[in-house]
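[1] following is a predicted model, sequence given first.
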Amino acid sequence: MAHYAEAQETLDSYVKARVPLITVTTIEQQRALRLVGETASSPHRADLPFLKYTRATGLSDLRSGRPVIDDRSLIGAMDFAAEQFTKRPNSTFVFVDPDDLTSDTSASRHVAELARQAETNGGALILITDTPIWSGLQRLGMGMRLDLPNSEEMYETIAGVLNDHRGVPGIDIHWTEADARQAADFLVGVTEGEAINMLTTMLAKGRLERSDVLELVGYKDRIFGDLAGLDRIATRKGEHEVGGLRNLGRWLDRKQQLMVSDLRGTALRPPRGALLVGVPGCGKSLSAKAVAARWNLPLYRLDLASILGQYLGQSEGRLREALETADRVAPCVLWIDEIEKGLGAGEHDSTGVSQRLIGQFLFWLQESDSRVFVVATANNVQGLPPELLRKGRFDELFFVDLPDEDDRREIITLYHQRYLKNEPAPELLEKLVARSEGFAGSDIEAALHDVGAEALLNGGTETVSDTYVIDVFTNTMPLIRTNPEQIEQIRAWGRERAVPAGTPRPADSAQGQRQSRRLVQTTP
């Protein structure tokens, strides 16, 4: 990764060495031109000619912008460069976005011949492009990358825009340095130009409040609207509430504080995320949506099934692209549903694809410092690879069990309000709590959804009797009754190996069982 200061040092050394062909690969052409311009403005290069070519302006002096020739074609500029290399040694020509040079074409060979002529006369060609160039050209010189601005560079850009607008009539700026730093962290992954456009759009309102920092996440999300390997999941506050899971909720509240904290000057990194395992239908997937909605962050779903390809290396390439995309759209929540189906032990073992994908994903989890909070879920705990469960991969491993009485009481109240627009009477609530023993959260939701549908069809909630509601719960068949062996196997695994997402139960440490992992209590 070569950011601006590193790229400037590298380019300066190449120009000083008179490397005949220098390739600067970047998607930010104007930023690259500024880089070359600063290199050309060095006092000891004042007498050396620097000229640039763009399709819009043709050939002009890099420093003054004065046109050099009337012919604005690339061929005309290259012919002029060939002539100048013989007349004025040590000339440097900068070509921005030249014709396709990715393969062996007549244009590539023309540039190669020009580079050889530059080498003979101490000249240099600088190509600014966003695509790789033909290997035959690469061997004639040196290449470098100018990556997107890092957090520190983005802060300088933001500070510059804010300083330009402070004191401007009609614009009231309340951001502090800490706010600008936080905004810089949020905008890592966009170009300098995109960042300036976002800020000036916000300033156009005439007032920049401290709370507007989070608005940048929405602007950034709109830039990356359609992304390879990731599905954007729409979320709204209040639509994805999760009943129960109190321990998970308290843990997430503390992680949210760390997610938006300024970590400069510390050895800390942003939260990596949580792996949720447990009984199907108890809120694992819903928790991913709830986190994104609660934190006001965009939610992206990584579909591992779509990652798998039929050709050698295709799956690994798709996963790498998806994870790089997640880094760019950060801060965000990345939801990986049923992770065991894509990275589970035994999948594609004959080809080694599974192990390579696991290694690639775990390396990203370990090394990425972007603010991507991963919520991965798993139902088949036996299919999880051991490497995924080691401490340090995810921040924590949570077990989502069937809800207890208190959790069921909260879940019933939640869905009763959603589907019937009121809270259940205390007497009815206690009867439903008793009738829903062994229910998953999804079972409770399904039962109350049926009650809500009945109320709608019959003209209102007053037409639905308590007896009918109790009968609906009585006739609901939860998974623990239809497949008790599988559910008990999952619960036994979770009690021993994971932190409980809900309230720990005394029964979990009954005689003959290992005690569940202790939950560390933190002071508020």
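    Ah, there it is.
[2] C-alpha from now on. contacts and neighbour counts both.
    Fine.
[3] and the strands in the stretch 1-150 of the chain?
    Assigned by DSSP state E, counting those that start in this stretch, the strands in the stretch 1-150 of the chain fall at 21-25, 50-54, 58-61, 92-96, 124-129, 142-145.
[4] let me have those strands in JSON lines, extended by distance to residue 256 and mean neighbour count.
    Output for the strands of the stretch 1-150 of the chain, formatted as JSON lines (distance: least, C-alpha to C-alpha, whole Å; neighbours: other C-alpha atoms under 10 Å):
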{"stretch": "strand 21-25", "distance to residue 256": "36", "mean neighbour count": "24"}
{"stretch": "strand 50-54", "distance to residue 256": "46", "mean neighbour count": "23"}
{"stretch": "strand 58-61", "distance to residue 256": "51", "mean neighbour count": "22"}
{"stretch": "strand 92-96", "distance to residue 256": "43", "mean neighbour count": "24"}
{"stretch": "strand 124-129", "distance to residue 256": "39", "mean neighbour count": "26"}
{"stretch": "strand 142-145", "distance to residue 256": "34", "mean neighbour count": "18"}
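[5] next up, a structure to set beside the first:
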Amino acid sequence: MQPDRDEVQELCALLRSRFPIILIESHEEPRILELLTKAANLESQVLMTWSITCGIRRHGRDEAIYQTNDLLDMLKHLDKTAQNGIYVLCDAHPGFKDPISMRLIREIALSHSKTARTLVFISPRLDELPSEVLRLSAHFHPQLPNRDAIRVLVNEEAKRYEKQTGERPRGDKQALDMLIMHLLGMEQDDVRRLVRQALRDDGAISDDDLRRVLATKYEALGGAASLAYEQSKVKFADVGGLAQLKHWISLRRKPFLDPSAVNIDRPKGIVLLGVQGGGKSLAARAVAGEWGVPLMRLDFGALYNKYYGETERNLRNAFAAAEAMSPCVLWIDEIEKGISVDGGDGDGGVSRRVLGSLLTWMSERTQPVFIVATSNDISQLPPELIRKGRFDEIFFVDFPNAEARAQIATIHLKKRGCDPAHFEVPGLAKLSAGYSGAEIEQAIVSASFEARARSEALRPADIQAEIERTRPLSVVMAERIDELRSWAADRAVFADECATSDDAAA
């Protein structure tokens, strides 16, 4: 376990500094009370505790002062008492909306120089305290378990499980290391409960336990509305083409996940620019799946709010949640739709402030959060966002070449229970020159519907006919795509090898 000496000494320093109010935002009430008990003993101060169920009483005793269950009644009593000491208020936050209670708290705090009554608030939420009370307060932030402390907790629970069941817990070192990594950022009690649940489930630490830990961790953060959590099962084997992007990502997995890596050398993120249906979203999911980390999707639609300042607050909360879920991949889909290049003049400056918050966080973040931003039109993005240093690289996702189209067709045929060997895949790849991955998939899907309507098995001719009936995006929007490809030629790295001569002719 982590030693609590530093935390106790920090609390003692706050008490000796004569802050009239100490704020502790935490779910670990019993552990915090234990720390405060040690600090009170070291400082030779009386420790009193209050809750709405028990009223105010000397810590460790059962007898409470009569009629002090209500927060206002307790504050009136405390305002009249001359007893110096530490008064711990547990879960008092529902009373923060009462102006009389807030005034009494302020009067008690302002009289601290005459009667040293230190108010300590312990609650999972302390964000509604008025500014006049915050000015008189000091914050104490309990330590979260580090990797070594979590490993000790896991070993303790494993020994307890073996003692009670007679069975030795199962699981390889990689699964254990991943579990410890994903438990970072959680409070000690939550860590112990999740480890216990993982072991009691089947006596082993498995991928299912990792998914459960991540889901619980996301829910514990309140499930930020603008940040959706997804445990991606997509791997690069499920993505056709993009050979250069896959190689680039594979080289950066270890530096990103290595806990000893210096933050300045950790991969930061990429921009995936390209045509619609080219596989940018699938690639974003595959990065998270390949690295085995959670995928956090930032939704600009849920981010924006009509009230002044709420959009920026939602963005800060989303960033805080992403850091708490780290290591993770933060996917910002169609980023150009959330950040305007016109400087935000059309929306009262909201997008300009959002851009400033995003740039600041990208420059100052210390947690392993890898950004994958996708865009269909990079000309709509401000230059200060896409310059080198913000992102590691800009990749251009073009229409797949012949080899990639064959891979895509094979993947989707296998997904639908068809043997690719019976479908002349090279011929399909040649026939679908200029088609995106989404268009190839849709051709197979439509052909499957046609075959099922005839109560027959899917045939190569069905897919060929569907491909011939389709007018691909490369034809429908040829001019815009040529402009995009021309821009990327000298400014971006192609995610896959260039098209073959047959593709160019098509």
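    Now that the structure is in, tell me what you want to look at. Quantities reported herein were computed from a predicted structural model and do not represent experimental measurements.
[6] TM-score for this pair?
    Scored by TM-score structural alignment, normalised by the length of structure 2, the superposition of the two chains gives a TM-score of 0.85; 492 aligned residues with a C-alpha RMSD of 3.4 Å.
[7] follow-up on the earlier one: looking at the strands of the stretch 1-150 of structure 1, which is nearest to residue 437 of structure 1?
    Shortest distance between residue 437 of structure 1 and the strands of the stretch 1-150 of structure 1, using C-alpha to C-alpha, is found for strand 142-145: 60.5 Å.
[8] what's the offset of that closest one from the middle of its chain?
    Centroid separation for strand 142-145 of structure 1 versus its chain: 27 Å, with C-alpha atoms, centre = their mean, to the nearest Å.
[9] and if you look at stretch 175-194 of structure 2?
    With C-alpha atoms, centre = their mean as the basis, stretch 175-194 of structure 2 stands 15 Å off its chain's centre.
[10] buried set for that stretch?
    Using 16 or more other C-alpha atoms under 10 Å as the burial criterion, the residues of stretch 175-194 of structure 2 that qualify are 175-176, 178-188, 190-192, 194.
[11] and if you look at stretch 376-396 of structure 1?
    For stretch 376-396 of structure 1, by 16+ other C-alpha under 10 Å, it's 376-381, 383-385, 388, 393-396.
[12] mind listing which of those residues are in helices?
    residue 388 (DSSP state H).
[13] pick out the residue nearest the middle of structure 1.
    Compute the mean C-alpha point of structure 1, and by C-alpha atoms, centre = their mean the closest residue is residue 326, 2.7 Å away.
[14] show me what that residue aligns to in structure 2.
    Here residue 326 of structure 1 is matched to residue 322 in structure 2, going by TM-score structural alignment.
[15] list the contacts of the helix or strand hosting that match.
    Assigned by DSSP states H and E, residue 322 of structure 2 falls within helix 310-324. Contacts to helix 310-324 of structure 2, defined as C-alpha atoms under 8 Å, 6 or more residues apart in numbering, come from residues 185, 218, 221, 224, 226-227, 296, 298, 303-305, 328, 330, 350, 353-354, 357, 361, 367-369.
[16] just give me the match in structure 1 for residue 194 of structure 2.
    Match for residue 194 of structure 2 (TM-score structural alignment): residue 198.
[17] element containing its match?
    Going by DSSP H and E, residue 198 of structure 1 is in helix 192-203.
[18] rewinding a little: what packs against the following helix or strand past the helix holding residue 322 of structure 2?
    Counting by DSSP H and E, the next helix or strand C-terminal to helix 310-324 of structure 2 is strand 328-332. When contacts are defined as 3 or more C-alpha pairs under 8 Å, 6 or more residues apart in numbering; DSSP states H and E, strand 328-332 of structure 2 sits against helix 280-291, strand 295-298, strand 369-375.
[19] who does the last one touch, helix- and strand-wise?
    Which is strand 369-375 of structure 2. Using 3+ C-alpha pairs under 8 Å, 6+ apart: strand 369-375 of structure 2 touches strand 269-274, helix 280-291, strand 328-332.
[20] which one of those lies closest to residue 25 of structure 2?
    strand 328-332 (25.0 Å).
[21] off-centre distance for that closest one?
    7 Å.
[22] mean per-residue distance, it to structure 1?
    By mean C-alpha distance after the TM-score superposition for structure 1, the fitted strand 328-332 of structure 2 averages 2.4 Å away from its aligned residues in structure 1.
[23] distance to residue 315 of structure 1 for the strands of the stretch 1-150 of structure 1 - can I get that in TSV?
    Below are those laid out as TSV (distance: least, C-alpha to C-alpha, whole Å):
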stretch	distance to residue 315 of structure 1
strand 21-25	26
strand 50-54	38
strand 58-61	43
strand 92-96	34
strand 124-129	28
strand 142-145	26
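[24] which of these sits closest to residue 440 of structure 1?
    Of those, nearest to residue 440 of structure 1 by C-alpha to C-alpha is strand 142-145, at 52.3 Å.
[25] from residue 283 of structure 2, how far out is residue 437 of structure 2?
    Going from residue 437 of structure 2 to residue 283 of structure 2 by C-alpha to C-alpha, to the nearest Å gives 12 Å.
[26] ranges for the helices of the stretch 101-250 of structure 2?
    Per DSSP state H, counting those that start in this stretch, the stretch 101-250 of structure 2 carries helices over the ranges 131-134, 147-165, 173-183, 188-202, 207-220, 243-251.
[27] tell me which of those sits nearest to residue 21 of structure 2.
    Residue 21 of structure 2 lies closest to helix 131-134 among the helices of the stretch 101-250 of structure 2, at 8.3 Å (C-alpha to C-alpha).
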